[in-house]
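*Asks:* quick check, what structure comes out for this input:
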Amino acid sequence: MDLQALKIFQIVAKTGSISKAARELNYAQSNVSNKIQQLEADLQTSLFYRHNRGITLSDKGQMLLQYSEKIFYLIDETTSALKDDNNPSGTLCIGSMESTANVHLPKLLSEYHQNHPNVDLILKTGITEKNIREVLEYNMDGAFVAGPIDHPELIQIPFIKEELVLVTDTAHPTISSIKDIQTRTLLVFPYGCSYRKILEQWLHNEGILPNKIMEFDSIGAIIASVCSGLGMSLLPVPVVEKYVQAGTLRCHSIQSSYINVPTVFIYRKDKFMSKALIKFIDMLSKTLVEGK
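*Replies:* So this is what the prediction gives:
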């Protein structure tokens, strides 16, 4: 198989357009079209549906896209494996929930950087569902997500367990039951966030329909909005402690099986274990042992 044609196919599939792919590759549009046609002829199948609005991947095209991602990952992995030595170097891309990144990772990453300065650390924050997908698609070396995670292609390492609390502005009366919040506006992350999933499952099991739900993609925006009285949210205690101590937020603890959430570090079982990733996992395991 022509790897150049496969890479062009991959970019066309991801951009959804031959013209966009041609601009990204700095190729003539006709060259891109010819490469796709050549690949389809070699594989004896149609990879795209052509229509007035452009192109859409066929079922076989979807299959080839998945395989192409694995093929190019293996090529990159082979190069990394051959270059890898006892001195950690290269890029280490780690994903994390924003709350974990803000509270628990600065010290960990600082220590890692001091011990392994030749490693280029990249930290990407996102909701649990997105982080899991990025690890599965080989876009991240590992990620901190809400657990437990039960997936045949992933390994998980326990990291921390956090208590979730309902937070409101300081003028809000005491909340003694989850039913007390059904008339309030709930401030949440987009779908795929573990905290939102827990809150919605909790409300569903209690037969409660929230008055209004507002989505935010920043924990800072959620906290600022709660402080101003816009609504309430469900967040980890360590994230809101300083605001409570400063007198700008109020916590409401409610006894429930939903409020204790483990955070785990995940990575692929078939992932090439570079020295950079091995040292990160070693440091993480050491931190857990010393923290017991």
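
*Asks:* make it CA atoms for all contacts and neighbour counts henceforth
*Replies:* OK.

*Asks:* which strands or helices does the host helix or strand of Lys197 pack on?
*Replies:* Using DSSP states H and E, Lys197 sits in helix 194-205. Counting contacts by 3 or more CA pairs under 8 Å, 6 or more residues apart in numbering; DSSP states H and E, helix 194-205 is packed against strand 233-236.

*Asks:* got a list of contacts for the strand it packs on?
*Replies:* Contact with strand 233-236 is made by 99, 162-168, 186-188, 195-196, 199, 222, 226, as judged by CA atoms under 8 Å, 6 or more residues apart in numbering.

*Asks:* am I right that Ile55 is in a strand?
*Replies:* Yes. Counting by DSSP: H, G, I helix; E, B strand; the rest coil, one finds Ile55 located in a strand.

*Asks:* these two touch, right, it and Gly61?
*Replies:* No. Using CA atoms under 8 Å, Ile55 makes no contact with Gly61, being 11.2 Å away.

*Asks:* contact partners of the longest strand along the chain?
*Replies:* Using DSSP state E to define each element, the chain has its longest strand at strand 154-168. With contact meaning CA under 8 Å, 6+ apart, strand 154-168 is reached by 136, 149, 226-227, 229, 231-238, 249-254, 259-269, 284, 288.

*Asks:* try it again with 6 Å
*Replies:* By CA atoms under 6 Å, 6 or more residues apart in numbering, the residues outside strand 154-168 that reach it are 226, 232-237, 249-253, 259-269.

*Asks:* taking the residues you listed one by one, which sit in strands?
*Replies:* Among the contacts of strand 154-168, the members falling in strands (DSSP E) are 233-236, 250-252, 260-268.

*Asks:* farthest pair within the residues you listed?
*Replies:* The distance between the two most remote of the ones in strands among the contacts of strand 154-168 (CA to CA) is 39.4 Å, for Arg250 and Arg268.

*Asks:* and this one, so I can compare the two:
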Amino acid sequence: MDLREMVAFQTILEEGTFSRAAQKLNYAQSTITNQIQRLEKHIGVQLFKRGWDAELTSAGRVLAAEIGKLIQHWNDVSELAKGLQQDEIGSLRIGGIESIMDGVLPNALRAFHAHKPKMTCQIAMGNTDYLSRLILQDELDFAICGEPADGASFYFEPLFQEKISFVVDRKHPLCEKVDISFLDILGYSVITGGPTCLYYLYLAKQLSRYEAAPPRLNTVSQISAIPHFIKQTLDVGVVLASTLLIPEVKRIDVELQDPFILVGLLQPRGRAYPSASSKELLISIIREEIGSPS
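*Replies:* Now for the predicted structure:
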């Protein structure tokens, strides 16, 4: 059963005879007759009583009541297939570290949906370790994050640098100090991101170079929450330069060698996508939003 056979059946109902239906559809009457015979063969019942008039059988009356819905469903499925073929319909699964969720990704998605209004997007937030695992498990198409330690399974395209930043309560003694060294930090308890955060690993590497250690090294998985934990305390928070601060805390300048972390597009190697052109469009918009050359 195909669409032409169903349209022929519906047109006979509307016009009342095979001949007028053939005339309306610009077919020979034999073509209409053949289409109805094929339709009857496909569904296994006779639809019209044989004769000059287009008189329906009982089975024909059942089909007549549903033919409009069947044709509409056929058209809907056809449009869906065309949309998929043209990469207009589908879903993208995107991951991002916390710092790009306030502006970069929301702005990019608004611009993307202006071009692809029927595409849906699923967003996951986490650190680089978490997002890279989701990519390997085929739960993300790509992510904006740092470069994983084991990059053999990925293609990483650097886009910008995030600077490691230190924050303290505004009444903290370090606020009065000039030329703060990393060793000065070690006299206070430190709060940083989770153990799998890239900047936590950077901090751990720095700590390994000193015999002294902070009294406590606490971790908070959500970096944006760290300023709330250090207010009204003597703790030092380790965040990123893009982290929004609350009025009670301020940044302090700490001497560090190369305090930068690369952030970029992380994609799996050798994986095909049903929405490849939409994926590339969104990535190009993200590049523009960040200000990186293509």
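
*Asks:* can you give me the TM-score here?
*Replies:* Overlay of the two chains. TM-score (TM-score structural alignment, normalised by the length of structure 1): 0.63; 208 aligned residues with a CA RMSD of 2.6 Å.

*Asks:* if we can go back for a sec, of the ones in strands among the contacts of strand 154-168 of structure 1, buried ones?
*Replies:* Using 16 or more other CA atoms under 10 Å as the burial test, these include 233-236, 250-252, 261, 263-268 as buried.

*Asks:* kindly indicate which of those residues lies nearest Ser68 of structure 1.
*Replies:* Out of those, the member with the shortest distance to Ser68 of structure 1 (by CA to CA) is Arg268, at 17.7 Å.

*Asks:* just give me the match in structure 2 for Leu234 of structure 1.
*Replies:* Alignment note (TM-score structural alignment): Leu234 of structure 1 maps to Val238 of structure 2.

*Asks:* which parts of structure 2 are strands?
*Replies:* Assigned by DSSP E, the strands in structure 2 fall at 90-96, 119-125, 142-146, 154-169, 180-181, 190-192, 217-219, 236-240, 249-252, 254-255, 260-268.

*Asks:* please enumerate the helices of structure 2.
*Replies:* Secondary structure of structure 2, counting by DSSP state H: helices at 3-15, 18-25, 29-43, 58-85, 104-115, 128-136, 182-185, 198-207, 226-230, 276-290.

*Asks:* out of those, nearest to Leu174 of structure 2?
*Replies:* With CA to CA as the measure, helix 182-185 is the member of the helices of structure 2 nearest Leu174 of structure 2 (8.3 Å).

*Asks:* in the closest one, what counts as buried?
*Replies:* In helix 182-185 of structure 2, counting by 16+ other CA under 10 Å, buried: 182-183, 185.

*Asks:* so Ser284 of structure 2 versus Ala111 of structure 2, what's the distance?
*Replies:* Distance of Ser284 of structure 2 to Ala111 of structure 2, computed by CA to CA, to the nearest Å: 11 Å.

*Asks:* and if you look at Ala124 of structure 2?
*Replies:* From Ala124 of structure 2 over to Ala111 of structure 2 (counting by CA to CA), the distance is 19 Å.

*Asks:* and for Gln257 of structure 2?
*Replies:* To Ala111 of structure 2, Gln257 of structure 2 is 38 Å away according to CA to CA.

*Asks:* same question for Leu186 of structure 2.
*Replies:* 45 Å.

*Asks:* equivalent analysis for Ile12 of structure 2, please.
*Replies:* For Ile12 of structure 2, the distance to Ala111 of structure 2 - CA to CA - is 48 Å.

*Asks:* okay, the two: which has more neighbours?
*Replies:* Neighbours per residue (other CA atoms under 10 Å) separate Ile12 of structure 2 from Ala111, with Ile12 holding more: 20 against 16.

*Asks:* show me the contacts for the more buried one.
*Replies:* Applying CA under 6 Å, 6+ apart, we find Ile12 of structure 2 in contact with 18, 21.

*Asks:* ok, back up a step: mind putting the strands of structure 2 in JSON lines, distance to Gln35 of structure 2 included?
*Replies:* Converted to JSON lines, the strands of structure 2 look like this (distance: least, CA to CA, whole Å):
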{"stretch": "strand 90-96", "distance to Gln35 of structure 2": "35"}
{"stretch": "strand 119-125", "distance to Gln35 of structure 2": "38"}
{"stretch": "strand 142-146", "distance to Gln35 of structure 2": "49"}
{"stretch": "strand 154-169", "distance to Gln35 of structure 2": "54"}
{"stretch": "strand 180-181", "distance to Gln35 of structure 2": "86"}
{"stretch": "strand 190-192", "distance to Gln35 of structure 2": "73"}
{"stretch": "strand 217-219", "distance to Gln35 of structure 2": "72"}
{"stretch": "strand 236-240", "distance to Gln35 of structure 2": "70"}
{"stretch": "strand 249-252", "distance to Gln35 of structure 2": "78"}
{"stretch": "strand 254-255", "distance to Gln35 of structure 2": "82"}
{"stretch": "strand 260-268", "distance to Gln35 of structure 2": "50"}
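
*Asks:* how about those strands, which one is nearest Gly60 of structure 2?
*Replies:* Shortest separation from Gly60 of structure 2 across those is recorded for strand 90-96, at 38.0 Å, computed as CA to CA.

*Asks:* how much does that closest one stray from structure 1?
*Replies:* Following superposition, strand 90-96 of structure 2 is found to deviate from structure 1 by 1.2 Å on average (mean CA distance after the TM-score superposition for structure 1).

*Asks:* quick check: that strand aligns to which part of structure 1?
*Replies:* Aligned using TM-score structural alignment, strand 90-96 of structure 2 spans residues 90-96 in structure 1.

*Asks:* quick check: buried residues in the matching stretch?
*Replies:* Within stretch 90-96 of structure 1, the residues scored as buried using 16+ other CA under 10 Å are 92-96.

*Asks:* residue in structure 2 paired with Ile223 of structure 1?
*Replies:* So Ile223 of structure 1 corresponds to Pro227, using TM-score structural alignment.

*Asks:* ok, its match - how many residues close by?
*Replies:* Burial of Pro227 of structure 2 is recorded as 25 neighbouring residues (other CA under 10 Å).

*Asks:* quick one: it from Ser99 of structure 2, how far?
*Replies:* Distance of Pro227 of structure 2 to Ser99 of structure 2, computed by CA to CA: 14 Å.
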